[in-house]
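Participant: this is a predicted model, with the sequence first.
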Amino acid sequence: MAIFEGAGVAIITPFHTDGSIDYDKFGEVIEQQIANQTDAIIVCGTTGESATMTHEEHLDVIRYCVEKVAHRIPVVAGTGSNCTETAVYLSQEAEKIGADGLLVVTPYYNKATQNGLYQHFKMVADSVKLPILLYNVPSRTGTTLQPETIVRLCRDVENIVGVKDATGNISQTAHLMSIADGCVDLYSGEDAIIVPMLSLGAKGVISVLSNVAPQETHQICSLYFEGKVKESCELQLKAVPLVEALFCEVNPIPVKKAMQLKGMCTGTLRMPLTEMEEADAARLEREMKKFGVL
């Protein structure tokens, strides 16, 4: 059984203006997501700025999220690292905390061969019992997890169940699903192509857009699953200008600004991320208003 089906939010981490974690606002964001039909929460991923957190902060944020959600929907914890030992440690701790699944990114900067990637993910998976989603995001990591390696991992390792595909390469994704023979739970990592990914067999999306428009992102998936493909596609296309605005600068700069505009956080980012450019912020605000989320 898949960890979740539908729209999982790649949730932001709200900060106070001094850069410390604002747990009160984080709690509000979580409750708003659940109230608006989000199907899962993915915590401490790229959008959550986990790369700037200490290990203690990282685990505290996961713990808070798990306790706040209280089993109402699945919580998937980002526990990847470019150091295999660190990924093992974070994964084991997230399992103890009570996460429902793990999202583990390909090792970044030091990179690895496909065999090295296989060994990395297998070692992490062997250290825990939780279901694991691989996170394939070459634009961030400089490394592409090839379809054959994804299938090999999902077949060989019982608790590696699928992949968040943020390659944006539909042809590669189609190849993956053609050789997977049903062994890979696919999730779109790109908000602009949720419906195309669903048409290839995706279980849903791990979404930045869901921070701003949780109900609509859920509906893109639920309408598709109900067989209302035309309606799903119409909503997807309506969302494209907003999605483009949310990615006109490096994620999560725009989505943090969007959530500030909605009154859900201060908009504070941790360096090296910086304040959104004025013209881009104006564009984002316009698109939020057009889409009806502001």
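Facilitator: Alright, I've got the coordinates. What you see is a predicted model; the values in this text were computed from it and never measured. Residues are numbered from 1 along each chain as shown.

Participant: C-alpha only now, for contacts and for neighbours.
Facilitator: Fine.

Participant: doesn't Ile253 make contact with Thr274?
Facilitator: Yes. Using C-alpha atoms under 8 Å, Thr274 makes contact with Ile253 at a distance of 7.2 Å.

Participant: of the two, which one has the most company?
Facilitator: For Thr274 versus Ile253, neighbours defined as other C-alpha atoms under 10 Å are more numerous around Ile253 (23 against 11).

Participant: show me what contacts the more buried one?
Facilitator: Ile253 makes contact with 269, 273-276, according to C-alpha atoms under 8 Å, 6 or more residues apart in numbering.

Participant: same check on Met276?
Facilitator: By C-alpha under 8 Å, 6+ apart, Met276 lies in contact with 249, 253-254, 257.

Participant: then this one, side by side with the first:
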Amino acid sequence: MKNINIEGIVAYIPTPFDKSDQISLKGLEILIDRLIKKGVDAISPLGSTGESAYLSLDEWKSVTQKTVEFTNKRVPVIVGASDMTTANCIEKAKYAQSVGADAIMVIPMIYWKLSEDDIFNHYKHISDAIDIPIVVYNNPSNSGFDMKPSFIARLFNEIENVKMVKDSTGDIQRVHEIRLLTEDKLPIYCGYDPIVVDMLISGASGWCTAAANIIPELNIDLYKAIKNKSLAQAYELFNKQYRFLKFIIEEGGLSKTVKSGLTFMGVNVGNPRLPISPLYQDKLNELKIIMTELNIVG
């Protein structure tokens, strides 16, 4: 099985749409190029930021193929391959592998309440169908299912291709428990921006963030400061970007906040796809103030 070692900033990219609500592949190229030139360590399309749940399968495939081809091995690509059914996830996972993705990320997408065994079997069937790493994504606020550290350790120990975990619970103790239960062999990535400093200090391998679309330098500098054990500098950098990080998470979802921020910067990514609505004017004003204070816009 192909394996990869990713440390640092994993940038989550939005899916750009044109005025007709069709995917703009040229816009996707612009986003990818910006991020790689800024120095991010990996690219991840088709997550929450990428509005994957609102794309058709053909659209999902076009974004996957374009991202892998245009990135052209400059950095690893982790493709979001989540779906409501195991069969659909497998189809996405196999396609991602066929076009050259380095890994896939999967969050359980639940309508009926599922048990741990249901979720385990879901990941097991996906793993059995591919030969690239799976990033287990735990975000109970979105999925409705909280994967406890003991369950994540079970996935890692019993499913061959489970090689990484992204945790967005906001619970710093999860890092310590997962590291202990997996003998520090399972890389953990911070998926909840407000506790990134604590997670990285506690041993997380990297930071999965949509903020890199707007403030990549601040994100990268913070990560480097922690790696260099310059904690005072890290906290200073974190405090500088905290208000922005908090805003993009709390004010209606990453796709609408990040797209609004990019629009302020002159990067045309279109609106979110319905039923997600664009930011209302009062929130746009607030975001512009925050970005002005960061010297991102004038």
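Facilitator: Perfect, I can see it now. Since the model is a prediction, treat every value here as computed from it, not as a measurement.

Participant: could I get the TM-score for this pair?
Facilitator: TM-score for the superposed chains, counting by TM-score structural alignment, normalised by the length of the first structure: 0.96, backed by 294 aligned residues with a C-alpha RMSD of 1.4 Å.

Participant: so which of the contacts of Met276 of the first structure belong to helices?
Facilitator: Residues of the contacts of Met276 of the first structure located in helices (DSSP state H): 253-254, 257.

Participant: in the stretch 1-150 of the first structure, which spans are strands?
Facilitator: Assigned by DSSP state E, counting those that start in this stretch, the strands in the stretch 1-150 of the first structure fall at 6-10, 40-43, 75-78, 101-105, 132-136.

Participant: so which of those strands is nearest Leu294 of the first structure?
Facilitator: Leu294 of the first structure lies closest, by C-alpha to C-alpha, to one member of those: strand 6-10, at 18.5 Å.

Participant: so where in the second structure does the closest one end up aligned?
Facilitator: With TM-score structural alignment applied, strand 6-10 of the first structure matches the range 8-12 in the second structure.

Participant: from the chain's centre, how far out does the matching stretch sit?
Facilitator: 7 Å (C-alpha atoms, centre = their mean, to the nearest Å).

Participant: that stretch against the first structure, how far on average?
Facilitator: Its matched residues in the first structure lie on average 0.6 Å from stretch 8-12 of the second structure after superposition (mean C-alpha distance after the TM-score superposition for the first structure).

Participant: what about the longest helix in the second structure?
Facilitator: Longest helix in the second structure, counting by DSSP H: helix 231-250.

Participant: give the buried residues for that one.
Facilitator: 233-235, 237-238, 241, 244-245, 247-249 (16 or more other C-alpha atoms under 10 Å).

Participant: so stretch 276-294 of the second structure matches what in the first structure?
Facilitator: The aligned range for stretch 276-294 of the second structure is 273-291, by TM-score structural alignment.

Participant: thinking again about what came up before, got a markdown table for the contacts of Ile253 of the first structure, with secondary structure and distance to Ile179 of the first structure too?
Facilitator: Below are the contacts of Ile253 of the first structure laid out as a markdown table (DSSP: H, G, I helix; E, B strand; the rest coil; distance: C-alpha to C-alpha, whole Å):
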| residue | secondary structure | distance to Ile179 of the first structure |
| --- | --- | --- |
| Leu269 | coil | 41 |
| Leu273 | coil | 39 |
| Thr274 | coil | 42 |
| Glu275 | coil | 43 |
| Met276 | coil | 41 |
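
Participant: would you state the helices of the stretch 101-250 of the first structure in chain order?
Facilitator: For the stretch 101-250 of the first structure, the helices defined by DSSP state H, counting those that start in this stretch cover 114-126, 138-141, 147-156, 170-180, 194-199, 209-212, 214-225, 229-246.

Participant: which of these is buried the deepest?
Facilitator: helix 209-212 (a mean of 26; mean count of other C-alpha atoms under 10 Å).

Participant: that helix maps to which residues in the second structure?
Facilitator: Using TM-score structural alignment, helix 209-212 of the first structure corresponds to residues 211-214 of the second structure.

Participant: contacts for the matching stretch?
Facilitator: Residues outside stretch 211-214 of the second structure that contact it (C-alpha under 8 Å, 6+ apart): 9, 11-13, 31, 35, 40, 219, 245, 248, 258, 261-262.

Participant: what subset of those is buried?
Facilitator: Among these, those buried by neighbour count (16+ other C-alpha under 10 Å) are 9, 11-13, 31, 35, 40, 219, 245, 248, 258, 261-262.

Participant: show me which of the residues you listed is closest to Thr182 of the second structure.
Facilitator: Ile9 (22.8 Å).

Participant: dump the residue contacts of the closest one.
Facilitator: By C-alpha under 8 Å, 6+ apart, Ile9 of the second structure lies in contact with 40-42, 206-209, 212, 219-220, 223.

Participant: how about the contacts made by the counterpart of Val161 of the first structure in the second structure?
Facilitator: By TM-score structural alignment, Val161 of the first structure lines up with Lys163 in the second structure. Lys163 of the second structure sits next to 133-135, 156, 186-187 when contact means C-alpha under 8 Å, 6+ apart.

Participant: Ile150 of the first structure -> the second structure?
Facilitator: In the second structure, Ile150 of the first structure lines up with Ile152, judged by TM-score structural alignment.

Participant: what's the separation between its match and Asn138 of the second structure?
Facilitator: Distance of Ile152 of the second structure to Asn138 of the second structure, computed by C-alpha to C-alpha, to the nearest Å: 9 Å.

Participant: ok, now Lys283 of the second structure?
Facilitator: 28 Å.

Participant: neighbour count for those two, which is higher?
Facilitator: Between Lys283 of the second structure and Asn138, Asn138 has the larger neighbour count (other C-alpha under 10 Å), namely 23 against 16.

Participant: trace the more buried one over to the first structure, please.
Facilitator: Under TM-score structural alignment, Asn138 of the second structure pairs with Asn136 in the first structure.
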